[in-house]
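S.K.: No sequence on hand, only this structure:
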């Protein structure tokens, strides 16, 4: 992924808040083992690989204070894949790390979610269970953090004496 392809850049503002952004995020953030386990229960249509799963690096950017000037935080390993279903839908998969099977499954699931024929099957069998598992993990972490919360209070002294 050292080459730069100008036709690959997408205006992310068009994706912001779309359902597709949601399921791509769910697929990318889910543990590969969960994605692959749930994928085994689905029947995938024939697809053509447009870009085989390949691993590379991306620059992670940060902002000071969340709103300051952007800076390069460091590089992160990602794996990407692009496929096209026989019915014409194109899917992409970008995942953190080096798991090529995870990226491939994410790409096929993305394409299937765009198809009226496959959408419900993938949503019910893959996306929703992954989202529920993510919500459960977030709830457990939230409860652990809440258990360590310390409440401070301040006593005000009357200085008029």
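M.R.: Nice, thanks for sending it over. In this text the structure is predicted, and so the values were computed from the model without any measurement. Residues are numbered from 1 along each chain as shown.
S.K.: For the rest of this, base every contact and every neighbour count on C-alpha atoms.
M.R.: OK.
S.K.: Who are the packing partners of the helix or strand where residue 56 lies?
M.R.: Assigned by DSSP states H and E, residue 56 belongs to strand 47-63. Here strand 47-63 touches strand 70-85, helix 100-113, going by 3 or more C-alpha pairs under 8 Å, 6 or more residues apart in numbering; DSSP states H and E.
S.K.: what does the first one rub up against?
M.R.: Surrounding strand 70-85, the residues in contact under the criterion C-alpha atoms under 8 Å, 6 or more residues apart in numbering are 45-64, 90-100, 103-104, 107-108, 111-112.
S.K.: For PyMOL, write a command that selects the buried ones of these.
M.R.: Restricted to buried positions by 16 or more other C-alpha atoms under 10 Å, the PyMOL selection for the contacts of strand 70-85 reads:
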select buried, resi 47+49+53+54+55+90+91+92+93+94+95+96+97+98+99+100+103+104+107+108+111+112
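S.K.: take a look at this one as well, against the first:
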């Protein structure tokens, strides 16, 4: 069974928006101009979640510690509900993610939000990852063993 494309898009959007630098997200959000108003269903709340890891990436799970998160929920006048969860304590970031999530459920806003908000943030995130990888690669050391033949 293939996943629903709108669900996959929403997952990707929420991931990109939650990881985006808050100041950059706010700048792009403001650049959209007039957006539909929304009602806050759940004002931004700050809490903790337990973070789990796995031994060797696939082994037994273990708790690595707690992480601060902020969540918010909003509803547009048309009834679309949006949810925002972000790492850290930035309440404005969580509320903005929730508003974009709700607005992204409207067919007349989907393409605009993708082009003007999500795609630029995704490209910037990819560029940051490439830069980090390049910096890490510059420090790579290759260790090897030279085997000598007996008697030489």
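M.R.: Arrived safely, thanks for sending. Remember, it's a predicted structure, so these values are computed and weren't measured experimentally.
S.K.: TM between them?
M.R.: Here the superposed chains carry a TM-score of 0.88, computed using TM-score structural alignment, normalised by the length of structure 2; 148 aligned residues with a C-alpha RMSD of 2.0 Å.
S.K.: which helix of structure 1 spans the most residues?
M.R.: The residue-count maximum for a helix in structure 1 (DSSP state H) belongs to helix 128-147.
S.K.: That one corresponds to what range in structure 2?
M.R.: Using TM-score structural alignment, helix 128-147 of structure 1 lines up with residues 119-138 of structure 2.
S.K.: In the matching stretch, which residues are buried?
M.R.: 121-122, 125.
S.K.: For residue 131 of structure 2, see how far away residue 13 of structure 2 is.
M.R.: For residue 13 of structure 2, the distance to residue 131 of structure 2 (C-alpha to C-alpha, to the nearest Å) stands at 22 Å.
S.K.: no, scratch that, I was asking about residue 83 of structure 2
M.R.: Distance from residue 83 of structure 2 to residue 131 of structure 2, by C-alpha to C-alpha: 31 Å.
S.K.: picking that back up, how far apart are the match of helix 128-147 of structure 1 and its match in structure 1?
M.R.: Comparison of stretch 119-138 of structure 2 with structure 1 after fitting gives an average deviation of 1.0 Å (mean C-alpha distance after the TM-score superposition for structure 1).
S.K.: what's in contact with that stretch?
M.R.: Applying C-alpha under 8 Å, 6+ apart, the contact partners of stretch 119-138 of structure 2 are 16-17, 20, 25.
S.K.: In CSV: those, plus secondary structure.
M.R.: Output for the contacts of stretch 119-138 of structure 2, formatted as CSV (DSSP: H, G, I helix; E, B strand; the rest coil):
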residue, secondary structure
16, helix
17, helix
20, coil
25, helix
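S.K.: Could you tell me which of those count as buried?
M.R.: 16-17, 20, 25.
S.K.: In JSON lines, list these along with distance to residue 147 of structure 2.
M.R.: Below are these laid out as JSON lines (distance: C-alpha to C-alpha, whole Å):
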{"residue": "16", "distance to residue 147 of structure 2": "49"}
{"residue": "17", "distance to residue 147 of structure 2": "52"}
{"residue": "20", "distance to residue 147 of structure 2": "49"}
{"residue": "25", "distance to residue 147 of structure 2": "55"}
